[in-house]
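Student: have a look at this prediction, sequence included:
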Amino acid sequence: MKKTISFTYYLAIAGLFGLTALPALAEETGTDANEGHQAISTADTGAPLPASITTLLDQGLKFHGTFNAPGDIQGYALSYDNEPVAAYIPSTSDHAIIGTLIDPQGNAIMESQLQTLVLGPMLEATWSAFEDTRFISEGNDDASNVVYTLTDPNCPYCNALWKNSRPLIEQGELQLRHVLVGVLSEDSFRKAAAILESNDPTKALETHELNFRDGGIRPVMPSEESRALLTRHAKLMREAGATGTPTSYYRDGEGNVQRINGAVSTDRLHDILGIE
């Protein structure tokens, strides 16, 4: 199945450095047409980086490794604001080109290299961070799928995802782990604290979501513990590259962490998680 390649972060980079970029119209096939081009981690690269790449690093990008691209082009796996960015330098030039490399058929290539060097490690780090923090769990511990989701009490899309996840939770197929944040407003922060400080946070979250249209749970003045936890969760959210709520994380059939942006329907959850 084909999927459209997002060009949002390339546009952001283009704006940052005064470049002009057009949205990529290419689509990526299920397999990378250039899987043979090896990705090399940061630890394996001993040679100095080209001046054009170090300039990008000086302006806020991070370097993750290199990979060989077709046509004697050297690829550099970078990130900006926790989003993968590919830069390419032809052997005949010292200039770096930022964008999506496509083949003659219009297919995006080199995406698996970015996944290996940039996005994969970032998502694994996010998963580990969520495992180590306090979350509110819904569903059986032996559920076949675990999903972490960043939930703001005042987010209508979080409420939609909460509703759409009920059938899978009731079937025992899903354990949904809410990492509460209060990023939309001070009221969100206080409602998140109210849920965390209740005698039964899982029940408090359920009651809040069921009464979301009427304002949900009554906000409280956060305790020092709640304030510290919610501040930490906001930091985790930024480090994870999540730009809104809900942002959710799950492991695919191969055990790799993947990200879901926004609310998705019950049927779409079935498809994403591979539930029959």
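Tutor: Nice, I can see it. Residues are numbered from 1 along each chain as shown.
Student: C-alpha only now, for contacts and for neighbours.
Tutor: OK.
Student: is Ile217 in contact with Ala193, as I believe?
Tutor: No. Using CA atoms under 8 Å, Ile217 makes no contact with Ala193, being 10.1 Å away.
Student: and stretch 196-203, what's buried?
Tutor: Leu196, Glu197, Pro201, Thr202 (16 or more other CA atoms under 10 Å).
Student: now what about it, what contacts it?
Tutor: Residues from elsewhere that reach stretch 196-203 (CA atoms under 8 Å, 6 or more residues apart in numbering): Ile136, Ser137, Glu138, Ile195, Ala204, Ser226.
Student: try this one side by side with the last:
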Amino acid sequence: MQQQSQPRQRAISIRFPKDIAVNRRHFALKTSSMLLAAGLAACSEKPAQAAAPSATKLNPQQAYELSAKAQGFTVGPVMAANTVYVYFDTTCPHCGHLWEQSKPLHGKLKMVWVPVPYLRPQSLTQGATILAATDPVAAMELNETRLMARQGGIEVNPNAGDAVLAKVKANMALFDQMGVDSVPLIVFRNSKTGEYGSQTGALETAQLAGMVGL
């Protein structure tokens, strides 16, 4: 990313409350009546916690620049100047909710969806299956539809190849480098203000649009 000639941007980091967290080891649901009204959720390796000052251990601009190295598939205008990165796990229902809510924005928002093998063993091979698909958007849609129907997500393609598996593993290394503990993770630059930000958890369409500056 270019830095030397740009004016100094004020970085922001947003982390909304989570009503449900999913333990990475036990995949058990935990609820909080106080957070339930927020309507937002994330899949996490830890129980739901109070809002933190940053969604990542890196500052938002660093997280955004690091995300440019991620291997994902693009939805929306390919030539758009601004990119929103979404780190997701194929077994995370809250990632599925974010995918569904982002659909109305696909015509005007460039999003790169980055699979990470965070929650379950099949997250790696399912993520590789989506990336290796002739139409990754259709493969993602199939995965989320099957996931929400409790059918286990997309059927794994055994011929996805080691190179694609390596891409998904590399995405996880970036995710770990940012020190994040839940998915989905949204890393963005507001198109109106130029401010960088990061957010964990699902959002509704209007919330997502407002956050990224649409």
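Tutor: That came through fine. As the structure is a computational prediction, the values presented were derived from the model and not from experiment.
Student: TM-score for this pair?
Tutor: Taking TM-score structural alignment, normalised by the length of structure 2 as the basis, the two superposed chains have a TM-score of 0.66; 161 aligned residues with a CA RMSD of 2.8 Å.
Student: which helices and strands sit right next to the lengthiest helix in structure 2?
Tutor: Taking DSSP state H as the criterion, structure 2 has its longest helix at helix 162-177. On a contact count with 3 or more CA pairs under 8 Å, 6 or more residues apart in numbering; DSSP states H and E, helix 162-177 of structure 2 meets strand 110-115, helix 122-132.
Student: what range does whichever helix or strand comes after it cover in structure 1?
Tutor: The helix or strand immediately downstream of helix 162-177 of structure 2 is strand 182-183, counting by DSSP states H and E. Aligned using TM-score structural alignment, strand 182-183 of structure 2 spans residues 244-245 in structure 1.
Student: show me how far the matching stretch is from its chain's centre.
Tutor: 10 Å (CA atoms, centre = their mean, to the nearest Å).
Student: next: stretch 159-175 of structure 1.
Tutor: With CA atoms, centre = their mean, you get 21 Å for stretch 159-175 of structure 1.
Student: same thing with stretch 189-200 of structure 1?
Tutor: For stretch 189-200 of structure 1, the distance to the chain centre is 25 Å (CA atoms, centre = their mean).
Student: report the aligned residue range of structure 2 for that stretch.
Tutor: By TM-score structural alignment, stretch 189-200 of structure 1 lines up with residues 124-135 in structure 2.
Student: ok, Ile5 of structure 1 touching Glu28?
Tutor: Yes. Under the criterion of CA under 8 Å, Ile5 of structure 1 makes contact with Glu28 at 6.6 Å.
Student: would you map the helices across structure 2?
Tutor: Along structure 2, the stretches classed as helices by DSSP H are 33-36, 60-67, 93-102, 122-132, 136-148, 162-177, 205-212.
Student: same list (those helices) but as a markdown table, adding distance to Glu195 of structure 2.
Tutor: Listed next are the helices of structure 2 as a markdown table, based on distance: least, CA to CA, whole Å:
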| stretch | distance to Glu195 of structure 2 |
| --- | --- |
| helix 33-36 | 27 |
| helix 60-67 | 8 |
| helix 93-102 | 21 |
| helix 122-132 | 29 |
| helix 136-148 | 28 |
| helix 162-177 | 21 |
| helix 205-212 | 9 |
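Student: residues near the counterpart of Pro167 of structure 1 in structure 2, how many?
Tutor: Counting by TM-score structural alignment, Pro167 of structure 1 lines up with Pro104 in structure 2. Other residues within reach of Pro104 of structure 2, judged by other CA atoms under 10 Å, total 13.
Student: my read: Pro104 of structure 2 touches Glu204, true?
Tutor: No. Judged on CA under 8 Å, Pro104 of structure 2 makes no contact with Glu204 at a distance of 10.6 Å.
Student: for Glu173 of structure 1, give its distance to Gly274 of structure 1.
Tutor: In this view, Glu173 of structure 1 and Gly274 of structure 1 are 10 Å apart by CA to CA, to the nearest Å.
Student: can you check Gln258 of structure 1 too?
Tutor: Counting by CA to CA - Gln258 of structure 1 and Gly274 of structure 1 are separated by 13 Å.
Student: which one's more surrounded, those two?
Tutor: In this view Gln258 of structure 1 and Gly274 are compared by other CA under 10 Å, and Gln258 has more residues nearby, 17 against 11.
Student: tell me the counterpart of that one in structure 2.
Tutor: In structure 2, Gln258 of structure 1 lands on Gly197 (TM-score structural alignment).
Student: ok, now Trp127 of structure 1?
Tutor: Matched to structure 2 by TM-score structural alignment, Trp127 of structure 1 sits across from Tyr64.
Student: how many other residues sit next to the residue nearest to its match when sequence neighbours are not counted?
Tutor: Leaving aside its sequence neighbours, Tyr64 of structure 2 sits nearest to Val187 (CA to CA, 6 or more residues apart in numbering; 5.9 Å). If you count neighbours by other CA under 10 Å, Val187 of structure 2 ends up with 29.
Student: what's the separation between Val187 of structure 2 and Asp181 of structure 2?
Tutor: 14 Å.
Student: kindly report the same for Asn190 of structure 2.
Tutor: Taking CA to CA, one finds Asn190 of structure 2 at 23 Å from Asp181 of structure 2.
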